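# coordinates only, sequence not included:
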């Protein structure tokens, strides 16, 4: 072999040897990375309680700048859900020292804006009816039900077994509405009859007649007098709630009536 060929062979052998050793560098780098990964995984698997509490405290101070809003919270979700569940409010309301706060909260939210005391509305209705000489066509009573303004049907409707308002009835309802228009109290209009059965006519039962009397008053209150229809409910009770026994014609006349019931602040309609 010539000297030139020998040198070329030695040079080629040297380059091949160097290429064969390069994988050792890559392998050692991979082993180093795996070792670092295992060290990190091992350190994470063992939780230092003090460091964890310090981390939780830092998160709480960062994301909750006003810790006084939730004094019992540590910034993490607790066993008690933040969503109210059945019984949670009842339990807190019955705890000592919470009764006054709960009663104060309920009283502060019971009345809607614009609702007036029943005694004030009563005085205003009496004055309005008296000014027009209509005091004898209605009576006012304050009860647990509310302010009950009874309108005698024999005097304000056209005839017995009729549900149509007459001129006097229109005037009485319009006068009452002039007072109710200025507040937001809920209003129930209740129709009643005596216990005499209906024979003939457009209504087959006293319940139907009483309901139509109430409906006619409700319709006038919101169509003519401008009372918000969301405040109004019409109810027909027939002869089931007499104010006096149906033993005389005078008593039966008292039981044939329409009651406009103004609910007190916070009272709910049926």
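Good, I have the coordinates. In this text the structure is predicted, and so the values were computed from the model without any measurement. Numbering: from 1, shown residues only.
# make it CA atoms for all contacts and neighbour counts henceforth
OK.
# which parts of the stretch 101-250 of the chain are helices?
118-131, 153-156, 167-180, 206-223, 249-255 (DSSP state H, counting those that start in this stretch).
# can you list those helices in JSON lines and add distance to residue 60?
Formatted as JSON lines, those follow (distance: least, Cα to Cα, whole Å):
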{"stretch": "helix 118-131", "distance to residue 60": "51"}
{"stretch": "helix 153-156", "distance to residue 60": "70"}
{"stretch": "helix 167-180", "distance to residue 60": "54"}
{"stretch": "helix 206-223", "distance to residue 60": "56"}
{"stretch": "helix 249-255", "distance to residue 60": "69"}
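# try this one next to it:
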């Protein structure tokens, strides 16, 4: 009987907590329905209210925790989707890079094939040229380039060795009037001195006569480009060598470079003057005279 009574009291307390009131009505077992109010003391009511508040606070805390977990879960799902998208993008980039690499390898193979074909053609042309070398022409070791030239001591003239050739440079302003193939006074004498020195030391060597201008030379209707002027000046030197020394036509040749090969910058008048020049280039190839 005491255990049953205790159970009844506990049920009353639970009902009191649920309803928040200070009275509980219950019906004893076996008896007729009868309201029996139980009065709780103010201290008991306060304790029950405090217990209810604690339970409500815990429920609110659990609700907040649940909301935070849901937010973290949503954020995690977004990050997972972002990572999937990035993975797909990286895979696409990797595929594109692989395709480009394959294309480059194909191009490299084509280039190698073209290079090999060009080398084969060059070798064939070289072999053909060696077989068809004209009688009377030969290539000798150019030890004669070590000879000192008196031209190096002349004003407006410089001499330098360039690989297997020797270059005698004559200042263009010393030879020609500005923008013209006409000789300056005394230029023919200077040219004869230089040519005499060359022909004495290299009587059978091929000699190239190269004309050079600067990029600022004034042009005319007769010489509309720097190339026209450089060819005209080189041709005048060619005729002088032919007439004064009887050089064979096969020994000499003319090249007009225009302003394509400056020695220094054309930004200053001094640089422009240095670029205007005639170069007599002695090659190791010789021509036997008959």
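Ah, there it is. Every value quoted in this text rests on a predicted model; they were computed, and no experiment measured them.
# got a TM-score for the two of them?
For this chain pair, the superposition-based TM-score is 0.51 by TM-score structural alignment, normalised by the length of structure 1; 152 aligned residues with a Cα RMSD of 2.7 Å.
# on that earlier part again, redo the helices of the stretch 101-250 of structure 1 as JSON lines? Include mean neighbour count and distance to residue 44 of structure 1.
Below are the helices of the stretch 101-250 of structure 1 laid out as JSON lines (neighbours: other Cα atoms under 10 Å; distance: least, Cα to Cα, whole Å):
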{"stretch": "helix 118-131", "mean neighbour count": "16", "distance to residue 44 of structure 1": "70"}
{"stretch": "helix 153-156", "mean neighbour count": "23", "distance to residue 44 of structure 1": "86"}
{"stretch": "helix 167-180", "mean neighbour count": "19", "distance to residue 44 of structure 1": "72"}
{"stretch": "helix 206-223", "mean neighbour count": "21", "distance to residue 44 of structure 1": "72"}
{"stretch": "helix 249-255", "mean neighbour count": "18", "distance to residue 44 of structure 1": "84"}
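# nearest to residue 102 of structure 1, out of those?
helix 118-131 (24.6 Å; Cα to Cα).
# which strands and helices lie in contact with that closest one?
For helix 118-131 of structure 1, the packing partners by 3 or more Cα pairs under 8 Å, 6 or more residues apart in numbering; DSSP states H and E come out as strand 138-143, strand 146-152, helix 167-180.
# mind listing residues that contact it?
Here helix 118-131 of structure 1 makes contact (Cα atoms under 8 Å, 6 or more residues apart in numbering) with 135, 140, 142, 146-147, 172, 175-176, 179-180, 262-264.
# for stretch 218-225 of structure 2, same thing?
Against stretch 218-225 of structure 2 from outside (Cα under 8 Å, 6+ apart): 179, 226, 229, 258.
# counting neighbours, which bits of that stretch end up buried?
223, 225 (16 or more other Cα atoms under 10 Å).
# map residue 174 of structure 1 across to structure 2 for me.
Under the alignment by TM-score structural alignment, residue 174 of structure 1 pairs with residue 192 in structure 2.
# ok, its match touching residue 239?
No: using Cα atoms under 8 Å, residue 192 of structure 2 is not in contact with residue 239; the gap is 11.6 Å.
# would you mind finding the longest strand in structure 2?
Secondary structure of structure 2 per DSSP state E: the longest strand is strand 277-287.
# any idea how far that strand is from the chain center?
Between the centre of strand 277-287 of structure 2 and the centre of its host chain there is 39 Å, according to Cα atoms, centre = their mean, to the nearest Å.
# how near is residue 61 of structure 2 to residue 97 of structure 2?
Remark: distance between residue 61 of structure 2 and residue 97 of structure 2 (Cα to Cα, to the nearest Å) = 53 Å.
# run through the residues that contact residue 189 of structure 1.
214, 215, 217, 218, 232, 233, 234, 235, 258, 259, 260, 261.
# how about a markdown table for these, with distance to residue 130 of structure 1 added?
Output for the contacts of residue 189 of structure 1, formatted as a markdown table (distance: Cα to Cα, whole Å):
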| residue | distance to residue 130 of structure 1 |
| --- | --- |
| 214 | 24 |
| 215 | 26 |
| 217 | 21 |
| 218 | 23 |
| 232 | 25 |
| 233 | 26 |
| 234 | 26 |
| 235 | 27 |
| 258 | 19 |
| 259 | 18 |
| 260 | 17 |
| 261 | 19 |
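# one step back: wait, which of the contacts of helix 118-131 of structure 1 is closest to residue 35 of structure 1?
residue 264 (78.2 Å).
# so where is whichever strand or helix holds residue 17 of structure 1 in structure 2?
Taking DSSP states H and E as the definition, residue 17 of structure 1 sits inside helix 3-20. Aligned by TM-score structural alignment, helix 3-20 of structure 1 falls on no residue of structure 2.
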